[in-house]
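Q: Next input, structure requested:
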Amino acid sequence: MENKQYAKAKFTDVFKYSFGGLGSNLAFILVMSYLTFFYTDIFGIDTMVVSGLMLVSRFIDAFTDPLMGMLGDHTRSKLGKYRPWIIFGAPVLGLLIFLLFTAPELSANMKIVYVYVVYIAYSLASTVVNIPYHSLTPVMSQDPYQRTVIVSWKQGMGTVSQFIITIMALPLVNFFGGGKQGWAIYGALIGIMTTIAFWVCAWGGKDYDKCQPAQDGKKQSFNMLKDLGMLFKNKSMLMLMIAFGTDVLANATYSAVNMYYFKYVLHREDLVPKVASAILFAGIILLPLLPALSKKFGKKKLYWWGSLFSIIPLAVMWLQPTAGVTILMSMMAVFGFISRIPSNLGWAMLPECSDYTEWKFGERADGLMSSSLTFINKFGMAIGGFIASFFLGLVGFVANQEQPEAVLNMIVFLRFGMPILGYIASLISMAFYEITNEKYNEIRKDLDERAASQTK
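A: Down below sits the predicted model:
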């Protein structure tokens, strides 16, 4: 690509915007890592009920996520297109995070009603806030390299979330009194932090989220079928959705059974924060390297190889699930480093797919593209949670007692074997992703020429 100077965001604004990565991942990692365990072992809900809840909520998301993306694209306000949704939706999301981890004294049937209402409301609030947040990435900067840097900053803030959740959750829950009380106070804390983080994020996007007038003075109409048509004709976006979704499914499945693995297989719950630390800090090492690596090798190739090598440490632990602490820590550190590549690159590839949409159809659809990846992100998380809950129930898991061999084997498979299948699916899908470095250079050059001709 020619050394063209693109409009870039100021570093201070990028830093403020990156707080969205903190807010988004606080809730995401908390739900993925502990909600299933909280519902079964603390709130006393059957695993089959939890699995059903995950599925029902995703059917709702199938409609609400793309709708939210299109609403964001067509919003016109003094606060911009995407920021109003973040600003006003954040406190609602924060409140629902608290309610998710609150276990009121209810009858068995009313517990089920409670978790369905609260979880579905949480999912809707998450949609309202997260899709506009991700839609701001291509709006913040036109520079392809800076977009990857912005995503790296977002994911860097995500590692702070990972520290707060995976390492500090259990110690803080115990500090706050343990049990229902400890989880409720911790949920309230995370809800407050999530709200503040998203408000800082919206502040960072203030100078970039502008409502541009329609071309030729024509008012833009809200045509859902037309907008969805742009998505389904974008092969690369569809392949990215599948690859990213199966990676998320892999991570969600092992995260959902992670506590069960340490509690029932190893009988070492004390190792949870230690192993989480190894995964976290290994991932932190990768983050500053990602922009340079993606520039050198290309995002498509880097994503593919990252998914492939993520399989190796999982396979080692699947074969040796009760290996010593040194092997466990080493393999999980390797996994934490390598798996960061596809999990971060998905968001960095999203603006490329938005640029492709503009190049192919003459219209940008940042909200719709972001909503598609956000939906598949939540879908993978829910299916991972569903798989974990369903198969544990299928083999006769009963909380807070010694587990039979069939249950232990299932926990090990879900913790290490099932994620491998997810990464294999990612490899196949990413092979059909069409936007290589060369193709993107062609797209960007053509878009620049169009923009130049319109200003003459």
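
Q: Could you use CA atoms for every contact and neighbour count after this?
A: Fine.

Q: got the contact list for residue 12?
A: Residues counted as contacts of residue 12 (Cα atoms under 8 Å, 6 or more residues apart in numbering) are residue 204.

Q: Distance of it relative to residue 289?
A: Residue 12 is 21 Å from residue 289, where distance means Cα to Cα, to the nearest Å.

Q: Could you do residue 50 as well?
A: Here residue 50 is placed at a distance of 39 Å from residue 289 (Cα to Cα).

Q: quick one: which of the two has more around it?
A: Neighbours per residue (other Cα atoms under 10 Å) separate residue 50 from residue 289, with residue 50 holding more: 23 against 12.

Q: And the helices in the stretch 1-150 of the chain, which stretches?
A: 11-17, 19-30, 36-37, 47-74, 83-100, 108-140, 144-162 (DSSP state H, counting those that start in this stretch).

Q: Which helix or strand contains the residue nearest to the spatial centre of the chain?
A: Centroid-nearest residue in the chain: residue 377, 5.1 Å away (criterion: Cα atoms, centre = their mean). Assigned by DSSP states H and E, residue 377 belongs to helix 366-394.

Q: and the next element down the chain from that helix?
A: helix 405-412.

Q: so how far is residue 445 from residue 452?
A: For residue 452, the distance to residue 445 (Cα to Cα) stands at 11 Å.

Q: Repeat that for residue 422.
A: Separation of residue 422 from residue 445 (Cα to Cα): 35 Å.

Q: can you check residue 274 too?
A: Using Cα to Cα, residue 274 is found at 48 Å from residue 445.

Q: go on, residue 236?
A: 19 Å.

Q: if we can go back for a sec, so between residue 452 and residue 445, which is more surrounded?
A: Higher neighbour count among residue 452 and residue 445: residue 445, with 14 against 10, using other Cα under 10 Å.

Q: one step back: let me know whether the residue nearest to the centre of the chain touches residue 245 as I believe.
A: Yes - if you go by Cα atoms under 8 Å, residue 377 and residue 245 touch, sitting 5.6 Å apart.

Q: Residue 296 - how many residues pack around it?
A: Every residue meeting other Cα under 10 Å relative to residue 296 is counted, giving 11.

Q: Residue 158 contacts residue 27, doesn't it?
A: No - using Cα under 8 Å as the test, residue 158 is too far from residue 27 to be in contact (10.6 Å).

Q: I'd like the structure of this one too, to check against the first:
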Amino acid sequence: MPKAPRTDAGRLSIFSALAFACAYLPFAALNTSVAVQLPPFFSKDLGVGLAVGGLFGLVRLIDIPIDPALGLMMDRTRTPFGRYRPWIIVGIPILMLALYMLYQAPVGVTRGTLMIWLLVMYLGTSILVLGVNSWASSLASTYQDRSRIFGIMSALGVAGSATVMLIPVVVGRVSGGGEAASVRAVGWFLAGLAPIAIGFAVLNTPERIVGGAHAARFTLRDYLSLVTRPNVLRILAADLAVTLGPGWMAALYIFYWEASRRVSFGMSNLLLVIYILAGLVGAPVTALLANRIGKHRALIVSTTLYSLFLIIIPLTPKGAWIPSVPIMFCLGAFAAGFVVTIRAITADVGDEIRLEKGSHQMGLLYALTSATSKVAGAFSITFTFKVLQMIGYDPKLGPANGPAQIHGLELAFIVGPIFFVMAGGACFLGYKLTADKHADIRRQLDERDAVYAEPAAVEAATGGAMEPLATPPNA
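A: Alright, predicted model coming up:
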């Protein structure tokens, strides 16, 4: 198993951080494609219609209970290959099969078939995302290093997201293929990217199992005590809101730029590429800002600026995409900060819980945030498509829709994201887990882990079963 290359300061080396961040590439790319490309692909090209919004919502709701179960199983997993590594390896073929069945689906495919393969896709992504996020929290243990690694993950994920948005532009110009052909090409790209990028990360990243891995059992009472903790509630509410805001905008993105701004499909995709590429700047800058003013304050700054810049979009001239370039770049930079700060805050809260409870619950904690992201993804598509139905907007007509329908689309595109994103930032007003407080938590955890280091080494040498970590005196 590879050793952890670290700098003299105790941080992961840049190679280790970049190698691990490769695992985030396919997820970021798929997340963008599912939010922006798949709903129009299903509704227009495959003939499912606006009912696809309800289909996405139903599948997400069915899938939500899977995440906590996966998180619990991951937290209790102990193998010679690590805790998260085996899960990630299992998730790759599941995801690849679902990608083929969804992106290469024929015209006239039934809703039932789409629903089944959406469920399989979300199962694969749940396994991969939970494994990657939880693994990252054990690779980086300090307040500052977590901002750094999640910033690198988000920045590198930008490359995958930008590529899936550039593929339609290239396919349209080179082969003259339509929107459906472009989306199918995206599917082939994702199916090839997943095993290569994730495999590289798995083979080049060490995994250390921290103390307190097992709990004898995890009861409903334990679960309720976790989800009702004030800091966990902050994370869940904020993650729901800041995912729902951009997700809402993404679900209406193609419709809005085509019907309201009168920008072509290719140019609207190019603008979205700019939005995504801005994450290369936004993610690391937000990580630096978080280490200067605190992660929660950096999130509040990002959500506020995002909302202010979103208001400017309707003021740009119709039919001209160039004036929107700097606006979309700034929006993308601010949005990249949402993921960096919340995922890093989640890891810090996980340490706080481990110090108090004496058991490792990082997988379950990330499972809860993954569940809120799924709820947000479901509602963003379900609600926005329901709004389109209420205002009478017809996706097939595009700019030929009436003025009232287009005006309703414009309001929905702007108002919804601003409301949710601002609410997400407000969730961290009064947050107390600062860098100094987390440093004290890590000091206590490191002292406790050192007590169990020698028995753990004996276990590794003998192959014996390690006893559960005793409950700390202050639990």
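
Q: So after superposing, what's the score?
A: The TM-score (TM-score structural alignment, normalised by the length of structure 1) is 0.89; 443 aligned residues with a Cα RMSD of 2.5 Å.

Q: that older thread, identify the residues contacting the residue nearest to the centre of structure 1.
A: 244, 245, 248.

Q: repeat for residue 237 of structure 2
A: Counting by Cα under 8 Å, 6+ apart, residue 237 of structure 2 makes contact with 372, 424, 427.

Q: The first one - nearest residue in space that isn't next to it in sequence?
A: Okay, so that is residue 372 of structure 2. Counting by Cα to Cα, 6 or more residues apart in numbering, residue 240 is the residue found nearest to residue 372 of structure 2 once chain neighbours are left out, at 5.1 Å.

Q: Now which residue in structure 1 aligns to residue 410 of structure 2?
A: Counting by TM-score structural alignment, residue 410 of structure 2 lines up with residue 412 in structure 1.

Q: Ok, residue 152 of structure 2 next?
A: So, by TM-score structural alignment, residue 152 of structure 2 is matched to residue 153.

Q: Check residue 351 of structure 2 too.
A: Superposed on structure 1 with TM-score structural alignment, residue 351 of structure 2 falls opposite residue 355.

Q: average offset between the helix or strand its match falls within and structure 2?
A: Secondary structure assigned from DSSP H and E places residue 355 of structure 1 in helix 340-361. Once fitted to structure 2, helix 340-361 of structure 1 is off its aligned match by 1.4 Å on average (mean Cα distance after the TM-score superposition for structure 1).

Q: same deal with stretch 243-254 of structure 1?
A: Mean deviation for stretch 243-254 of structure 1: 0.9 Å (mean Cα distance after the TM-score superposition for structure 1).

Q: Which part of structure 2 matches that stretch?
A: So stretch 243-254 of structure 1 sits over residues 238-249 in structure 2, by TM-score structural alignment.

Q: Nearest residue to residue 214 of structure 1 in space, please, no chain neighbours.
A: With Cα to Cα, 6+ apart as the criterion, residue 214 of structure 1 has its nearest non-adjacent residue at 6.3 Å, and that residue is residue 220.

Q: which SS state does the aligned residue in structure 2 for residue 279 of structure 1 fall under?
A: Using TM-score structural alignment, the equivalent of residue 279 of structure 1 in structure 2 is residue 275. Secondary structure, DSSP: H, G, I helix; E, B strand; the rest coil: residue 275 of structure 2 is helix.

Q: Can you give me every residue that contacts the closest residue to residue 275 of structure 2 other than its chain neighbours?
A: Excluding the flanking residues, the one nearest residue 275 of structure 2 by Cα to Cα, 6+ apart is residue 332, at 4.2 Å. Residue 332 of structure 2 makes contacts with 274, 275, 276, 277, 278, 279, 282, as judged by Cα under 8 Å, 6+ apart.

Q: Could you let me know which of those ends up closest to residue 61 of structure 2?
A: residue 276 (27.2 Å; Cα to Cα).

Q: I'd like to know how many residues surround the residue nearest to residue 372 of structure 2.
A: By the criterion of other Cα under 10 Å, residue 240 of structure 2 has 24 neighbours.

Q: Quick check: it vs residue 421 of structure 2, distance?
A: For residue 240 of structure 2, the distance to residue 421 of structure 2 - Cα to Cα - is 9 Å.

Q: Next: residue 182 of structure 2.
A: 31 Å.

Q: Which one's more surrounded, those two?
A: Remark: of residue 182 of structure 2 and residue 421, residue 421 carries more neighbours, 27 against 23, as counted by other Cα under 10 Å.

Q: Excluding covalently adjacent residues, which one is nearest to that one?
A: That would be residue 242: by Cα to Cα, 6+ apart, it lies 4.8 Å from residue 421 of structure 2.

Q: can you count the residues close to that neighbour?
A: 27.

Q: my read: it touches residue 338, true?
A: Yes - counting by Cα under 8 Å, residue 242 of structure 2 touches residue 338, with 6.7 Å between them.

Q: what residue of structure 1 takes the place of residue 49 of structure 2?
A: In structure 1, residue 49 of structure 2 lands on residue 46 (TM-score structural alignment).

Q: mind listing what that match touches?
A: Here residue 46 of structure 1 is in contact with 39, 40 (Cα under 8 Å, 6+ apart).

Q: Same question for residue 426 of structure 1.
A: Counted by Cα under 8 Å, 6+ apart, residue 426 of structure 1 has contacts 242, 243, 244, 246, 247, 304, 307.
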